[in-house]
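Colleague: What follows is a predicted structure for the sequence shown.
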Amino acid sequence: MIQAGTAKDPISAIQAAINTKTSLLLGLWASAGSAVIDNEIAALTTAITTYGTDFTSLVAGISVGSEDLYRVTPTGIANGENPGAQPLELAAYIKQVRDAIANTPLSSAPVGHVDTWTAWVNGSNQAVIDASDFIGVDAYPYFQSTMPNDISANKGLFNDAVGAVQAAVGGKPVWITETGFPVSGKTVGQAVPSLENAKTYWDEVGCPLFGKTNTWWYTMQDASPDTPNPSFGLIGQDLTTKPLFDLSCSNVDTS
């Protein structure tokens, strides 16, 4: 929620979303302690006051944290992803946000948390499930190198991950808050980045979700000014160019 370079000003992207009528999944950083959460909430409440219903009518939900539970796992720590946040800490932050938006135009907005699918199936994180209105799942079969993850297996790996989360969260709404397949970069396990494979993943995983499940794809653009490795962007360095592959879902089985 906080604009870069400020302590607690709302992010400038809000005005761009209003101008283009773009829906928003708001994110508050939760891995830096209570003082930062206080500033994130201050930015949120300022945005409500500043932009009013032009802003709040676009909000699909509010995520308190992103992959904080993953960061405190042995895998997350080994990958240098700490500090993270503990389950009871996150649950308290979720309540704090819900209290802050009470009696505002955002009072009915779902408040939840975004994390890896492996975090949601870990029973030690039940407090966050209980506190959340929705469950945000980040799932990337591309990174699942301990399993056969050739592109032909990606749809099955993704569906298995989401199914495991649905079984673990007691009927809470499950949203897909990050997924995608790289258009270029390093091979991970058997997963080979390419335009062809990214298109296959879009067709087989994305198209059946769109219009049925709240879904946020990773990502529109990540190759500006430099192309990362791996790169997941649907467009290249120039925002005015066409997507790198057909996104229409035409002639795709969406069952």
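Modeller: Cool, the structure landed.
Colleague: C-alpha only now, for contacts and for neighbours.
Modeller: Fine.
Colleague: Distance of residue 105 relative to residue 214?
Modeller: According to CA to CA, to the nearest Å, residue 105 stands 21 Å off from residue 214.
Colleague: so who does residue 145 touch?
Modeller: By CA atoms under 8 Å, 6 or more residues apart in numbering, residue 145 lies in contact with 188-190.
Colleague: how close does the most centrally placed residue in the chain get to residue 104?
Modeller: Nearest to the geometric centre of the chain sits residue 177, at 3.3 Å (CA atoms, centre = their mean). Residue 177 is 25 Å from residue 104, where distance means CA to CA.
Colleague: what do you get for residue 185?
Modeller: Distance from residue 185 to residue 104, by CA to CA: 45 Å.
Colleague: so residue 236 makes contact with residue 223?
Modeller: Yes - the criterion here is CA atoms under 8 Å, and residue 236 meets it with residue 223 at 5.9 Å.
Colleague: And those two? Which one has more around it.
Modeller: residue 236 (22 against 18; other CA atoms under 10 Å).
Colleague: Secondary structure of that one: a strand, I assume?
Modeller: No - secondary structure assignment (DSSP: H, G, I helix; E, B strand; the rest coil) places residue 236 in coil, not in a strand.
Colleague: For residue 245, see how far away it is.
Modeller: Relative to residue 245, and taking CA to CA, residue 236 is found at 11 Å.
Colleague: Find the helix or strand that the residue nearest to the centre of the chain is a member of.
Modeller: Applying DSSP states H and E as the criterion places residue 177 in strand 174-178.
Colleague: Name the nearest residue to the residue nearest to the centre of the chain, ignoring sequence neighbours.
Modeller: residue 216 (4.9 Å; CA to CA, 6 or more residues apart in numbering).
Colleague: so who does residue 132 touch?
Modeller: Residue 132 sits next to 91, 94, 111-113 when contact means CA under 8 Å, 6+ apart.
Colleague: Looking at the protein, which strand is longest?
Modeller: Counting residues, the longest strand found in the chain (DSSP state E) is strand 59-66.
Colleague: Contacts made by that strand with the rest, please.
Modeller: By CA under 8 Å, 6+ apart, strand 59-66 touches 23-31, 90, 93-94, 97, 109-115, 136.
Colleague: Structure two is appended below for comparative analysis:
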Amino acid sequence: MKLVFAVAAALLPALALAANHFKGLTAANAVGGKNAYTCRTQAQWNTLVHDAKNAGFSSIRIEGFDCNALDLASSAAASVGLQVMAGIYVNGNIAQGTAGINNDVQTFITAYKKYGAGRYIGLTVGNEVNDSAANIMKKVYDVRGYLRSVGVSTPVSTAHTWVFVRDHPEMCGADFGAANAHAFFDPNTASSGAGNFLLSVVRPALDRACGKKVWYITESGWPSRGNKVNQAQPSIADETTALTQLNCAAKSMYVYAFEYDDQTWKGGAVEQSFGIFGKINLNNVLKAC
């Protein structure tokens, strides 16, 4: 009998890993639960990646390099064998952010040489940049061309809302597709429909716009606080339900769960409360589909 229990206990971590179908976990560079934007330390990044690894995530996504986040997150990820989807933050439109983008490209090259090509799934230039598709993609191609010229092979793209990509097929020319899609902001979708929203609404729209290509849903989650949007109700129960459905949808497409922890420095309860760890019981989320 003791042997049976021992074998069962040994299988539990493997079962937990097998139940997580998400491609990865999006994480802010700011530590959660602070009213002011406060940079994560190396120790906090280390805790984050251990949490992610233990929950069965295979990669993390960052959206900017402030707070020395690329090096700290890459170091932490390397210590537990996770990959990184790196993101360059664009301050303003492309013209306004060009100097910062160019500096961050050099930062990425340094990290690429330090941590190796295999550490990085991809590099996104901007996240929902407020500019034309033509201007965004011109900079994506510029960054990609420069990286290739110096021997960096990481796939390059840009992340935007799925609606923006749907309406601007020019966004389809990058190495991979990267779209943010939150069912909560669709007024006709309750938390129980979050996964189906990705499979039946978002992915077909992206495929119609761009044809078949590799797609990453770089953000998808559900808030636990704030005002409801018609059928979309924020609560811990609804966030748990939505994440469960998103995890099942992730069996059929690459999805990054949004996000590691609540970011209370943001404006409004909805934007503050997409956090997962320390709030959501993942045993109720990462179940067999």
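Modeller: Right, received. Where do you want to start? Computed from a predicted model, the values in this text were never measured in an experiment.
Colleague: Got a TM-score for the two of them?
Modeller: Remark: TM-score between the superposed chains equals 0.75 [TM-score structural alignment, normalised by the length of structure 1]; 219 aligned residues with a CA RMSD of 2.7 Å.
Colleague: can you put the contacts of residue 132 of structure 1 in TSV and add secondary structure, distance to residue 125 of structure 1 and neighbour count?
Modeller: Putting the contacts of residue 132 of structure 1 into TSV (DSSP: H, G, I helix; E, B strand; the rest coil; distance: CA to CA, whole Å; neighbours: other CA atoms under 10 Å) gives the following:
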residue	secondary structure	distance to residue 125 of structure 1	neighbour count
91	helix	10	22
94	helix	14	25
111	strand	16	23
112	strand	13	26
113	strand	11	29
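Colleague: tell me which of these is nearest to residue 50 of structure 1?
Modeller: residue 111 (20.8 Å; CA to CA).
Colleague: Excluding chain neighbours, what is closest to the alignment partner in structure 2 of the closest one?
Modeller: Matched to structure 2 by TM-score structural alignment, residue 111 of structure 1 sits across from residue 156. Using CA to CA, 6+ apart and skipping the chain neighbours, the partner closest in space to residue 156 of structure 2 is residue 123 (4.9 Å).
Colleague: Residue in structure 1 paired with the one you found?
Modeller: So residue 123 of structure 2 corresponds to residue 62, using TM-score structural alignment.
Colleague: Would you verify that residue 178 of structure 2 is located in a strand?
Modeller: Yes - Residue 178 of structure 2: assigned to a strand according to three-state DSSP.
Colleague: Run through the residues that contact it.
Modeller: By CA under 8 Å, 6+ apart, residue 178 of structure 2 lies in contact with 124, 157-160, 215-218.
Colleague: I figured residue 30 of structure 1 hits residue 87, correct?
Modeller: No - using CA under 8 Å, residue 30 of structure 1 is not in contact with residue 87, being 11.2 Å away.
Colleague: So for those two, which residue has more residues nearby?
Modeller: residue 30 (27 against 19).
Colleague: Return the distance of that one relative to residue 244 of structure 1.
Modeller: 34 Å.
Colleague: again, but for residue 96 of structure 1
Modeller: 42 Å.
Colleague: Likewise for residue 45 of structure 1?
Modeller: The gap separating residue 45 of structure 1 from residue 244 of structure 1 is 38 Å, by CA to CA.
Colleague: What of residue 228 of structure 1?
Modeller: As judged by CA to CA, residue 228 of structure 1 and residue 244 of structure 1 stand 16 Å apart.
Colleague: And residue 218 of structure 1, by the same measure?
Modeller: Taken as CA to CA, the span from residue 218 of structure 1 to residue 244 of structure 1 is 14 Å.
Colleague: The two: which is more packed in?
Modeller: For residue 218 of structure 1 versus residue 244, neighbours defined as other CA under 10 Å are more numerous around residue 218 (19 against 15).
Colleague: Can you tell me what the more buried one aligns to in structure 2?
Modeller: So, by TM-score structural alignment, residue 218 of structure 1 is matched to residue 258.
Colleague: Skip the chain neighbours and tell me the closest residue to that match.
Modeller: Nearest to residue 258 of structure 2 is residue 221, by CA to CA, 6+ apart, at 4.8 Å.
Colleague: Name all residues that make contact with whichever residue in structure 2 pairs up with residue 186 of structure 1.
Modeller: In structure 2, residue 186 of structure 1 lines up with residue 227, judged by TM-score structural alignment. By CA under 8 Å, 6+ apart, residue 227 of structure 2 lies in contact with 233-234, 269-270.
Colleague: Tell me if residue 227 of structure 2 really is in a strand.
Modeller: No - assessed with three-state DSSP, residue 227 of structure 2 is coil; it does not lie in a strand.
Colleague: one step back: could you check the angle strand 174-178 makes with the longest strand of structure 1?
Modeller: 70 degrees (axes from the mean of the first three to the mean of the last three CA atoms, to 10 degrees).
Colleague: List the contacts of residue 25 of structure 1.
Modeller: Residues in contact with residue 25 of structure 1, defined by CA under 8 Å, 6+ apart, are 59-63.
Colleague: Most neighbours of all those, which one?
Modeller: Among those, the one with the most neighbours (other CA under 10 Å) is residue 63, at 26 neighbours.
Colleague: how far away is residue 71 of structure 2 from residue 109 of structure 2?
Modeller: 11 Å.
Colleague: All set now, cheers.
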